[in-house]
Each structure stands twice: as structure tokens, then as C-alpha cells.
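Trainee: Show me the folded form of this:
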Amino acid sequence: MGTLVEPALLLLLWQSVWALDIPLEVRQPPTIIKQSMKEHIVDPKDTMVIECEAKGNPHPIFSWRRNGKYFNVARDSQASMRRRSGTLDIYAKNNPEQYEAEYQCIASNEYGSAYSNKIRLQLYRAPVWPREILEPVVVSAGLPLVLSCDPPPGPPKPETYWMSSSFPTMQAVRPDRRVSMGVNGDLYFSNVLINDSVADYCCNARFPYKNVIQQKMPVVVKVLTSEYYSVRPRTVAEAAPTWLSPTGSSSSILVLQGEELLLECIAAGMPTPRITWTKDGEDLAVTSRMKVKNFNKMIQIPKASFDDVGEYTCAATNRLGYIEHTITVKVKAAPFWLEKPTDLILAPEENGRLVCRSDGAPRPTISWSINGEPIETADPQPNRQVSGDTLIFRSVSASNTAVYQCNASNQFGYLLANAFVNVLHATPRILGPRNELTKVIEGSHALLDCRYFGSPVPELRW
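Mentor: The predicted structure follows:
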């Protein structure tokens, strides 16, 4: 349960927030207010747009880096920047592949430079399945069968499903204990029956970026039966369980916190094996965070957490045998914020600090930059000190005005935050409309906003 915030504390929180709402007419370093996603997919047939917007006073000027080097937009005939904006428009009629790169936007004015995330531009390529003639798959009744899908690669990763066709109808392959589609998109038969040869099978891939569906060439399955089987159609050679996916007796999965975790065990055998699960030697406790799917052959955890770490053992059983497979699950975490640095407005001789607190697995390393330059190589300032995840300022002066970047990174990702320190004298002022009339219903709550600004932070009285 969440905790209730006392009104007095709530008022202090409002005061803290409003005090940082610096009006744009006051001189201030740049602030990035809009940028493209870190993983940015574009269609090269359209205008490729990489967004970057910033505010500041004076209004910022913009520049770009591509793969870590200065990108001279003015000299590129296929690229341009929008007026009073850093947003890039790329009209790549010739050789669009040259623009597949990592971009970073820089917004600068006389008081500092703010940096966007590193934006990886990826080109969307229309998926094309190779036109191939697939030979019929011949298999004896009772044996296992795997039909591969192998869809064209993304980005982004396609969603796959299987259809079966028996002229003139086509319908989705319905999974059951014997037939299932694996995580990799392949179609698995724990054992084949004569009825499996009445239809062709084709894999379909849906690509979410353009919602395009591509269909693989269908494959014909021919199920052979012996003379004995022809006489007694219900008799098929029985077989003990063996693993189709995953293979062997053990495997491991590494998943990032918050991402989807899929555990899958598909077995061959005749009769069709039954699948059961244990975790760390005990029966698997199915919680509200997980779903058991595909007739017990799959465990889906939409958002993995560190509670999901452990050894999951799936067992396949029929009357001829019993096998196990152990999946070791490890959960790591890309950096995430515990406390993100926020803009700091100080009057001369005041003290202040920027806090950059994050966590992850492994624990992220913290590095600081000033206007994009590593703090270790920037001009030293005796009143500025790095202490772990905190940047401390004492008795500030105008020379401390800048945009400070905090980078928290580990092997699975990074976080980048800009926070400016603005040292100035500013007389107290009320922000927003004057003489505003607020109408409320008798007996209900009323909230009166008093947004203000000043440096040093003014004392608010009603």
C-alpha cells in the first residue's frame, strides 16, 4: 500500500517543484525537451526523422554527432535541420544504408550544452521470404517432426504463427498436447499421425512496424504407415520421451529485469508425454505474475524479477519413460533510476548538490561530464567536488553555471541525464495569471496554486 502524504509535507513538495519552474525569460542553460527513442526504426522510403528539441535562454543552437564524430549537416545534400530545432530530416534517395548509425544531438548556448541519448538509427527493410520449392517431408507414423519457420529478420522481431491448408480452406494450426509452436517459431509434433498428412503447412510472420504479413512457401507432410499399421490403424510404435526443445539435460537463460521470460519444454514420444515443472526442487508455485501455457509446455512471466532466479526442472513422462531438463534462470538488470539529478538554481555563495543515484545488476558505474566533457578533464573548480554519486557545490559563482551530465551504465545499458546549475540573482515573482477566480463546489476540496520563482528561493506566505 502507498502511504498518505501529510498536507504540510505536500505543500513543501509543491514549493520545491514550483521553485524550480524557471521562466523562459530568465537566462538559463539548454534543456532537452524532446528526442527520439534510443532504438529508432525508420523506413528509408520515407523522410527519416530524428527528433531533438530543446529550450533555453538564449535559444539553443544545435549540432549532431554520428558514430561519435561531428556530423556536418550543412554539407550533406540529403539531410537538413529544422528551423530553431535540432530535428533532423534525412531524404535518403541515394544509399540510405550510409545513415544507419548512432546519432547524438547537442543543444548549446552561452551557458552550457545539453546532450541527447545516443540514438541508434536502424532501417526498416521489407521482409522477403526466399522463393523456394520445399520438398515434401516424409515421416513414419508415431515419430516426432519439427517444421522450421526461419522468418526474415527484423527489426523489429516478427510474430510468427502457422496455418494449415487443405484446398480450398486454410485455418490456423490449433495447438494441443501433441502439436505446438515453439518460442523460435518452429512447429513441433511430439508424434505424427496419419491425419497430419491431409494438409499443407505454412509459417506466417507478421512484422509490427508496418503490420506486414509474409507467408513462407507451404510444405507438404507425408506420413508413412507400415503394412501392419494399414491392417490395424490404431497401432503405432510406442517410444519413450526425448527432448525436442531444448535439447540435452540442462540449459540456461539470461533475462533482464522487466523483460518477458519464456521457459519452454517440448518432448517427443508415443504416447504424447505429459510435462510437469518444479523450481529449486519443489513443485512450481504458479503465481499471478506467471502463466502456464501451451498445455503445460511453456511458462510465461511477462515481467521478470529477481524472484524468478533459480533452477526450473521440466519433466516429460509417458508409460515408457521419464526424462528431465533443468533450466537455470539468471536475472540481470539494465540501469534504472533511484534518484535522477534535477536542475539546480542557486544564488551566488549558496551551496547545492546534484544527485545521480541508480541501481542495476551488475551495479552501474557513475560518470559525470560538464557540457559534454568528462569532469576529469574539465577545468578544475575548487568549490566543486565529486563524492560517489553526488556532485557537491560550495559557495557557487557564475563560473559554476553549466549543464552537467550523469551517465549510469553497465553491460546491459545506460542512463543519461542532463541537469543544469544556474547561478543567478532573480527578484521574487509570481508566475501564472493574476486575480484568477476559482470556482468550487461547497463542501469539496479547493486547491490554490501559487507558482513562483526567485533566486535565492523566496519564502512563500499566504
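Trainee: all contacts plus neighbour counts: C-alpha atoms, from now on.
Mentor: Will do.
Trainee: can you tell me the helix or strand for Pro29?
Mentor: strand 28-35 (DSSP states H and E).
Trainee: what's the nearest residue to Ala74 once chain neighbours are set aside in contact with, if anything?
Mentor: What sits nearest to Ala74 in space, not counting adjacent residues and going by CA to CA, 6 or more residues apart in numbering, is Ser80, at 6.8 Å. The neighbours of Ser80, taking CA atoms under 8 Å, 6 or more residues apart in numbering as the test, are 73-74, 88-90.
Trainee: Tell me the one of these nearest Pro246?
Mentor: Ile90 (44.4 Å; CA to CA).
Trainee: can you pull the contacts of the closest one?
Mentor: 47-49, 78-80.
Trainee: Second chain to compare with the first, below:
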Amino acid sequence: MSGKRYWTPWMRKRRAPVVFALGAVLLFCLQSGASPTDEVPLFTEEPQSVVQKLGGSVTLPCSARPASVKVSWRLNGEPLANGDLGVVVGPSSLFIPALSNLTLGRYQCVASTGAGALASVPANVTAAKLRDFEPDDQQEIEVDEGNTAVIECHLPESQPKAQVRYSVKQEWLETSKGNYLIMPSGNLQIANATQEDEGPYKCAAYNPVTQEVKTSTSTDRLRIRRSTSEAARIIYPPAQRSIMVTKGQRLVLECVASGIPTPQVTWTKDDHDLRSHNNTHFLLSNLLIDAVDEGDSGVYICKAGNIINFDSPATVRYDVHVYEPPQVTVELQQQEVVHGSTVRFTCDARGKPTPSVMWLHNARPLSPSVRHRLTSNKLRVSNVGPQDEGLYQCMVENGVGSAQAFARLITVSTGISSRGRLPSIYRPLSPDKVLREQPPIKPGASGAMLPLDCSEITGQLVPAEAPIILSQPRTGKADHYDLIWRPRHEHTPPVLEYVIKYKKVGDVLADWTSRSISGSLQKLTLAKLQPDSLYEVEMTAKNCAGLGQPAMMTFRTGKGRKGINGGQIDPPKTAVPSPSLSPPEAPDKPTVSTATETSAYVTWIPRGNRGFPIQSFRVEYKKVKRAGEDWVTAGGEHSPVEALCGNHRPGERYVL
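Mentor: Alright, predicted model coming up:
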């Protein structure tokens, strides 16, 4: 790759890459000059999934702001207007008077303004049903007197989940009563069973929506036996179980033992005793956790023993997996880019199981094309033009739930004439201006700060150059860092503001912290940092033409030394030397992913390079263990973060 390929926006604006990330909640704060029709739509209520019987009515709420927003509906991806299939579309809801097979499916509402369109999370409308019980043989259940008996009920398929009922002594029990406990699994546990509890037991399933009741085809019979001694054994569950539970739900692990004398039951999780664990409690010998979280995943062992088998107790294992609804995090300000540029969106989705990702542009699904490259969590749009403006949305689902996040893209022509003035809608307010809007400022002749009117700037406007970062890559301060910089050139259009982002390196859960400060400042203290930690910084200058290329760096905080009174002792201050141009550092975190059978994408993170923009990257590769094999330089023009290596042979191994 030739050293003449400069990737700086002030020299080759049409190739300036823009990288930004998506997340769960995004609020754009626009200046007061923006038209209400150009405000970004925001959902205040989204539809929820519903189970209803055929013929029943369904109401799906959906509301958004601003007041001028237009709300429409889709069914299975197709537009659904008022009166179609008998539905009634209101200003804040959709009403189905009588549910039929034609109106079952996946609903989404779409909120539209002049800024673009957003789709809500999907809501599934499902028909309630209750299947028949599968044929089953009668079970003879034996338990030692004074122990707990278990009657299992294999409930049939049902939407929603069926409620269980038991026939006990010619009476139907719908809830627990006395020593009869109806468990969430549908099992009936009989505590301290005696001869009076012997006899037939039958279960039934009740659908709370259709109000149907269906009875099992078989009857189980309980027999109580009397023994002088019996080794402890576990009668439920009969074998190892794997349990999936959603975060926040109650978890009940059943363990029923029998023996004479009555067995002692204990629980462990990942080999740790749970008797003194804070968030667990017990019902008889069953383990209960009221609201599970990620830390409750693991291997649970129930042990049951008495004096006969105290040294070799009976055990049963549960593998518990806590599932999490998806979450999407946002780290983004409104983006404005020049026609012909390439923009990149990143969707940071979390959840268990791993969520699937769908990209939408103005509420319409995107498909791969020459200009649109989609991966599991990234979207790249090349050669952008006016047709690419609007709202880009990341919709994620994982079977447990769904979530969505969005970002707005605005495109501007390559140059802005001296007579032209950026519309106020192109200028998002920075966080420190949300409560009190102030105009851009410029130094006056007398040192006073005067309002800056972008229309006063003459000549062709180009985005601001990356600032030069003067700070050293290491500090003795344990909890803060002084970031110092200067503009790259003094005699250029004034910088309106600096946008600074920083986060801890290596912490996958860490979010970017963003600050926007006046363009007249050249120092910012980054506070509340962690000792002896590596941080990365991205810093961008903004002028009347928009944001420029970021300057990037990494720094490490000090370990800190304790003083007499326990306080931190700061090292002596040293003068900050002027930066000098030197060869760049090696890129960080190179990653290879398959593009096609014969090509691969290589991505990386540029190092700080003392604030000097890196002009180009060269990527080379060759086959592994092939004598005389020459290095091959990847072709094409590489962006600052990725390259495509092609013409590979399937099955071959390569070194990068």
C-alpha cells in the first residue's frame, strides 16, 4: 500500500470513515431552530405479546412523541390500515374486535416524522389452546411413612401455560392446602405422608384464557409403607435435570427424599454449601430463589442421607441456566457526514442466549448489497447520499425478549458555501448544553467572547483537523488524568467544540464516557478513574463544517502511594514536552473473520500515535509452513480499522 494514501478528512473528504456505536436508549437534543416535523420519534409505549382465544378481542397499545408523529401498523411485515381484516386503528392503539386465524401473527407499529421512521419491538398475537393429555400408564408410588410423597402431572401443551388441579379424596384442589403442596412444576407434594394419604390421585389441566379443563387419562395410586430402617433415597427427580429460567423469575428446585429415619437433605451450588446463602431459602427439602440473576447459573447438587448411608448419600444434579432478555447499549451523538463517505454502525447487544440482530433503515429491513455490508453486530454503508438519510435501527431478539436501538444519519454536500449556513437541525446540542443553550463562541479582539456566526466564515469549509494531544501516556495520578492538547493549525476556521470519549480498556462491560467542551479550551481533567488501569481516548474537533477525524491515544493511571493519613501522594509534576513525529505503534487487537470461502476480513484498533493521524495501514499475509512463500499485500484501499484479504484457497492456513 502506497504511503501517498492519506486518510485525513481535510485531504480526502469523500473517504473519511465515520464509526459510531448503537445502544438501548437514545435522546437527541436539537436546537430550538429545528422544525417540529424534524424531531426524532420516540416510543412512549410499545405493543406487548398477547394470547387470546379465537373470537375474543385484542387491544395493542402504541404511542410515541412528538405530537406530530404519525403511527402506522404492520402485520407480518405488511402494512395494515384501518378496516383491513376488520381491525380498528386508533391514534394510540390497534383493536381487533374478533380474533381469527387471519389476524394472528407478528405486529409492529411504526412511528414516523420528518427525521425518519422507527419500528417498535414485535408483539405476537397467538391463539389460546389446550391439547389433550397423552395416554399414560397408572403409576404405583411407594413412600416411607412420615416422609414426603410426590405425584407427578405431565401437563399437555397449552397456550398460555396450563394451571394444574388435583383430585384428592374426591375433592379438586386448585391451590395448596394443608400438607398438600402444588408446586410450580405441576407436581403435588404430600408432606409427612401417613396411611390416610393412601389412595388414587388424578390431575387435570386448566387454560385460564379459554377456561377449558382436561383431565389426565390415568390415575396414580399412592401406597405408604412402614419400615424399621431404610437407607435414604431420592424419589424426585429420578434423574439429572437441566433447568432454564429467565432473569428475575422465581426458581424452585425440587428434591424429595425418602428413608427411615427421615433423611437429612442439603444443597450445594458449584461445591459451596447453600444453607447460609443470603438469597436462597427452603420449603421442606426444596430450594427456592425468589429472583434469579446471572450469578445463579451453575450446578446444584441435592444430597440426602441418614444414619444408614450417611457416608454415601444419595444425590441428584440440576444444571441451571439463567436466560436474560436482550439489552442494547447506545454510545452515539447525531451524525452528519459528507456525501460519498462511508459510515459504520455498531450494535452492542447482550443477552442469553445470544440475540439475533436485524438492521432497519427507516423501519424497513436492510439486506446486504454493494453499498450495505451487514455482519452480526455491524453495519457499513458506503458512498452515502441523500437517500441514506434517516434512522438506522438495530432490532435484537433471543426468544426471551426483544429490544431496539437507533441512530440518526444526516448527509451534507461536500462543500458548504460562504453564504450557506448549516441548518440548526444539523447541530446536535452537546450534553453540557442541554439545560442552557448557548451559541458558539470565538475570541474577540479585546479578549471577550463573542457569538460566532458560521455564515461569517468565507471560502470553502472543511471539517476540523484532528487536535494534537500533548499529554504523556502515563500518569502518577491514581484516579484522574489531565488531558492536554492544542489545535493542529492556528490559522484555520475556529473550533466550536471538542468531543472527548474515554473508557477502560479490557472491560467488555465498560461504556464510553463522553464530554463536549468549548473549542476555546485546551485541557480537560478525566476524573473517577481506576488505579493502575489502561484507558483509551478518542478526541474530535468540530467546526462549522462538522466533526473531523479523531485523534486517539491510550494512557495508564498510577498505582498511587499511601500517605501518613491514608491519602494518595502525588508524584512531582513534570513539564509536558512538545510532541515529535515518530513511527506509529502497532495496531491493537487484530481480529480475523471469514468474509467468503476464499477471503477474510481483518479488523483492528489504531493506537494513539501521540495524536498524529495515521496515514495508512499495510496488511500482509502468506500461507503457513510453505517454504519459499512470499508475503502478499492485501489489495484495495484500507480504512483505518479494516481490510479485506482475498484469493485464498479453501482449507489452507494463513499467517497475518
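Trainee: Could I get the TM-score for this pair?
Mentor: With the length set by TM-score structural alignment, normalised by the length of structure 1, the two chains reach a TM-score of 0.63; 396 aligned residues with a CA RMSD of 5.4 Å.
Trainee: among the contacts of Ile90 of structure 1, which recur in structure 2?
Mentor: Of those, the subset whose aligned partners also make contact in structure 2 (criterion: both residues aligned by TM-score structural alignment, their matches' CA atoms under 8 Å) comprises 47-49, 78-80.
Trainee: Filter these down to the buried ones, PyMOL style.
Mentor: Buried members of the kept ones among the contacts of Ile90 of structure 1, defined by 16 or more other CA atoms under 10 Å, are picked up in PyMOL with:
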select buried, resi 47+48+49+79+80
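Trainee: Export the kept ones among the contacts of Ile90 of structure 1 as CSV, with columns for secondary structure and distance to Ala199 of structure 1.
Mentor: Converted to CSV, the kept ones among the contacts of Ile90 of structure 1 look like this (DSSP: H, G, I helix; E, B strand; the rest coil; distance: CA to CA, whole Å):
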residue, secondary structure, distance to Ala199 of structure 1
Thr47, coil, 44
Met48, strand, 44
Val49, strand, 46
Gln78, coil, 51
Ala79, strand, 52
Ser80, strand, 54
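Trainee: Farthest pair within the kept ones among the contacts of Ile90 of structure 1?
Mentor: Val49 and Gln78 (12.0 Å).
Trainee: Next one: the counterpart of Asp319 of structure 2 in structure 1 from Ser245 of structure 1, what distance?
Mentor: By TM-score structural alignment, Asp319 of structure 2 lines up with Thr328 in structure 1. Using CA to CA, to the nearest Å, Thr328 of structure 1 is found at 15 Å from Ser245 of structure 1.
Trainee: One more: Ala205 of structure 1?
Mentor: For Ala205 of structure 1 relative to Ser245 of structure 1 (CA to CA), the value is 21 Å.
Trainee: Please apply the same query to Asp359 of structure 1.
Mentor: For Asp359 of structure 1 relative to Ser245 of structure 1 (CA to CA), the value is 35 Å.
Trainee: coming back round to it: among Ala205 and Ser245 of structure 1, which residue is more densely surrounded?
Mentor: The neighbour comparison of Ala205 of structure 1 against Ser245 (other CA atoms under 10 Å) goes to Ala205, with 24 against 16.
Trainee: still on that earlier bit, pretty sure the match of Asp319 of structure 2 contacts Leu263?
Mentor: No - using CA atoms under 8 Å, Thr328 of structure 1 is not in contact with Leu263, being 10.1 Å away.
Trainee: Summarise which helices and strands the strand ranked longest in structure 2 is packed against.
Mentor: In structure 2, taking DSSP state E as the definition, the longest strand is strand 314-328. For strand 314-328 of structure 2, the elements it packs on are strand 230-236, strand 241-246, strand 298-305, strand 349-352, strand 390-397, strand 402-412, judged by 3 or more CA pairs under 8 Å, 6 or more residues apart in numbering; DSSP states H and E.
Trainee: mean per-residue distance, the fifth one to structure 1?
Mentor: The superposed strand 390-397 of structure 2 is, by mean CA distance after the TM-score superposition for structure 1, a mean 2.0 Å from where its aligned residues fall in structure 1.
Trainee: Can you find the partner of Met48 of structure 1 in structure 2?
Mentor: Checking TM-score structural alignment: Met48 of structure 1 goes with Val58.
Trainee: Settle this for me: Val236 of structure 1 is touching Asn191, isn't it.
Mentor: No - between Val236 of structure 1 and Asn191 there is no contact under CA under 8 Å: 9.9 Å.
Trainee: who touches both of those two?
Mentor: Common neighbours of Val236 of structure 1 and Asn191 (CA under 8 Å, 6+ apart) are 141-142.
Trainee: What is the burial count for the closest residue to His40 of structure 1 other than its chain neighbours?
Mentor: Here the nearest residue to His40 of structure 1 in space, its sequence neighbours aside, is Leu121; by CA to CA, 6+ apart that works out to 5.0 Å. Residues contacting Leu121 of structure 1 under the criterion other CA under 10 Å number 21.
Trainee: Over to Val212 of structure 1?
Mentor: For Val212 of structure 1, using other CA under 10 Å, the count is 12.
Trainee: Am I right that it is in contact with Asn204?
Mentor: No - between Val212 of structure 1 and Asn204 no contact is recorded; they are 10.3 Å apart, counting by CA under 8 Å.
Trainee: could you pull out the helices for the stretch 1-150 of structure 1?
Mentor: For the stretch 1-150 of structure 1, the helices defined by DSSP state H, counting those that start in this stretch cover 7-19.
Trainee: all strands of it, in order?
Mentor: 28-35, 39-42, 48-50, 52-57, 61-66, 69-71, 79-81, 88-90, 102-109, 112-115, 119-123, 137-140, 145-147 (DSSP state E, counting those that start in this stretch).
Trainee: Mean deviation, the first one versus structure 2?
Mentor: Which is strand 28-35 of structure 1. Looks like 3.6 Å for strand 28-35 of structure 1 (mean CA distance after the TM-score superposition for structure 1).
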